[in-house]
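Asker: Quick one: sequence plus predicted model below, questions after.
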Amino acid sequence: MSQLYLLHKPYRVLSQFTDDQGRNTLASLIDVPDIYPAGRLDYDSEGLLLLSDDGELIHRISHPRHKQPKTYRVLVEGQPDDRALKALAEGVTLKDGPTRPAKVRRLTTSGLPERTPPLDPKRHPVTCWLELTISEGRNRQVRRMTAHVGHPTLRLVRVAIGPWRLDGLAPGQWQRQTLHAPKRPRGSAPTTRRRR
């Protein structure tokens, strides 16, 4: 059976296993052989990354044709008004064309652990958390969307890809799922591995 791995990628880790510039990679977090990321998450972004040993599954998850919705919690500079949120929801026109409509809402709290290193509140005294769900995956799309409406992204955490969620995974932890296996009973803890 295909194996799928849910990983909470920390800040400043590449979404690949090797790097010729000495940056942190997935190899420092997960030591399972012959698995590859389904899509990517930028070096300076955090959150859910899916990996698998099944090339067909990777394609189904990552190819834009399948339109897997991706949900992000986004800390932006300033306080977006209703007009800015409406623009994000209806779609904005970027250099590579208009974006599809998105789901967006303000959050009173992110529900996420503090980033390491944390943001400097003196440099960014006014911020707001948003939750944004998109169904496409252009390069740095969420960052470009929030900048377009005048609220640059300060922190970006992906919390869901399709039906898979980040819930219960701390930064650097991962969980294995065998697809088509019986579901885990409610209330039982996932199998996790801590960052070494």
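Answerer: Structure received.

Asker: switch to C-alpha atoms for all contacts and neighbour counts from now on
Answerer: OK.

Asker: can you pull the contacts of Ser62?
Answerer: 38-39, 68 (C-alpha atoms under 8 Å, 6 or more residues apart in numbering).

Asker: who's in contact with the residue minimising distance to the centre of the chain?
Answerer: Residue closest to the mean C-alpha point of the chain, counted by C-alpha atoms, centre = their mean, is Arg158 at 2.1 Å. The contact partners of Arg158, by C-alpha under 8 Å, 6+ apart, come to 45-48, 70-73, 166.

Asker: Please indicate which of the contacts of Ser62 has the highest neighbour count?
Answerer: Within these, neighbour counts (other C-alpha atoms under 10 Å) peak at Ala38, which reaches 23 neighbours.

Asker: Strands of this structure, residue ranges please.
Answerer: Per DSSP state E, the chain carries strands over the ranges 3-9, 36-37, 46-52, 70-77, 93-94, 97-98, 103-107, 127-134, 153-161, 164-165, 174-178.

Asker: where along this structure do the helices fall?
Answerer: 55-62, 82-90, 141-148 (DSSP state H).

Asker: how about the ones you listed in JSON lines, adding distance to Pro117?
Answerer: Below are these laid out as JSON lines (distance: least, C-alpha to C-alpha, whole Å):
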{"stretch": "helix 55-62", "distance to Pro117": "29"}
{"stretch": "helix 82-90", "distance to Pro117": "28"}
{"stretch": "helix 141-148", "distance to Pro117": "20"}
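
Asker: Alongside the first one, take a look at this:
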Amino acid sequence: MTLILFNKPYDVLSQFTDRGTEGSARRTLSHFIDVPGIYPAGRLDLDSEGLLLLTDDGRLQARIADPAFKLPKTYLVQVEGVITDTALAALRRGVRLKDGPTRPAEAEAIADPQLWPRDPPIRVRKSIPDCWISLTIREGRNRQVRRMTAAVGFPTLRLVRWRVGDWTLDGLSPGEWQCRPA
């Protein structure tokens, strides 16, 4: 069984081929990883960064990706504005999105995690501060974290998945990967 932890950079597709428009030159997993027979266990949006797990084991892939297993996923989220206790409490209770309420999340304000610089950098507004939160969810709807922070009035500027279950991004720079025990 192979399990690969990959630090997906910003603007990289979470798949090995680009099925987009003809002639598109978007970067994919194949630009970074040349290991046959592995597949992503879950996804990260093009504009999200961080931990992506890949495996050749179908059962492990299902356990990681299927929301029924409620595997915790922790994100470091830079939001526009200074997060309030009220907004954090709403995230902890679960928020209502267009596709229904979310499960309760773990949410807390954190100090700037001093991550690698993003390329391109986030948009910065001199008149509007920003801050970081740690958000742990146990489901995985499309663009869920971004929609949750927006629902409580704090749009996401940068989104980095730091942890999935017991696996973390510790020691991996953007674009780097390593095999780990499952």
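Answerer: In hand now; what should we look at? Model, not experiment: these values are computed from the prediction.

Asker: now what about the TM-score between them?
Answerer: A TM-score of 0.94 describes the superposed chains when it is computed by TM-score structural alignment, normalised by the length of the second structure; 178 aligned residues with a C-alpha RMSD of 1.2 Å.

Asker: quick one on the thing from earlier: which single one of the contacts of Arg158 of the first structure is nearest to Gln79 of the first structure?
Answerer: Arg73 (14.8 Å; C-alpha to C-alpha).

Asker: tell me the contacts of whatever residue of the second structure lines up with the closest one?
Answerer: Under the alignment (TM-score structural alignment), Arg73 of the first structure maps onto Leu76 of the second structure. Leu76 of the second structure makes contacts with 113, 132-135, 159-162, as judged by C-alpha under 8 Å, 6+ apart.

Asker: make it 10 Å
Answerer: Residues counted as contacts of Leu76 of the second structure (C-alpha atoms under 10 Å, 6 or more residues apart in numbering) are 49-50, 109-110, 112-113, 115, 132-136, 158-163.

Asker: which residues in the second structure does stretch 39-53 of the first structure match up with?
Answerer: Aligning stretch 39-53 of the first structure against the second structure (TM-score structural alignment) gives residues 42-56.

Asker: now swap in stretch 154-165 of the first structure and tell me
Answerer: Going by TM-score structural alignment, stretch 154-165 of the first structure sits over residues 157-168 in the second structure.

Asker: Name the nearest residue to the counterpart of Arg143 of the second structure in the first structure, ignoring sequence neighbours.
Answerer: Matched across to the first structure, Arg143 of the second structure falls on Arg140, judged by TM-score structural alignment. Leaving aside its sequence neighbours, Arg140 of the first structure sits nearest to Asp42 (C-alpha to C-alpha, 6 or more residues apart in numbering; 7.6 Å).

Asker: thought that neighbour was touching Leu48?
Answerer: No: counting by C-alpha atoms under 10 Å, Asp42 of the first structure stays clear of Leu48, with 11.4 Å between them.

Asker: Quickly list what's touching both of these two.
Answerer: Contacts common to Asp42 of the first structure and Leu48, judged by C-alpha under 10 Å, 6+ apart, are Lys9.

Asker: Give me the more crowded residue out of the two.
Answerer: Leu48 (29 against 15).

Asker: burial count for the residue lying closest to that one once chain neighbours are set aside?
Answerer: Distances taken as C-alpha to C-alpha, 6+ apart put His8 closest to Leu48 of the first structure, at 4.9 Å, once the chain neighbours are dropped. The number of residues packed near His8 of the first structure is 26, by other C-alpha under 10 Å.

Asker: What's the end-to-end length of stretch 156-173 of the first structure?
Answerer: With C-alpha to C-alpha, to the nearest Å as the measure, stretch 156-173 of the first structure spans 18 Å from end to end.

Asker: and what of stretch 69-88 of the first structure?
Answerer: So stretch 69-88 of the first structure: terminal residues 15 Å apart, C-alpha to C-alpha.

Asker: The counterpart of Gly111 of the first structure in the second structure: neighbouring residues, count only.
Answerer: Aligned counterpart of Gly111 of the first structure in the second structure: Gln114 (TM-score structural alignment). Using other C-alpha under 10 Å, Gln114 of the second structure has 6 other residues around it.

Asker: Same question for Val79 of the second structure.
Answerer: The number of residues packed around Val79 of the second structure, counting by other C-alpha under 10 Å, is 22.

Asker: same thing with Val152 of the second structure?
Answerer: Quick note: Val152 of the second structure (other C-alpha under 10 Å) scores 18 neighbours.

Asker: residues in contact with it?
Answerer: 83-84, 86-91, 95-96.
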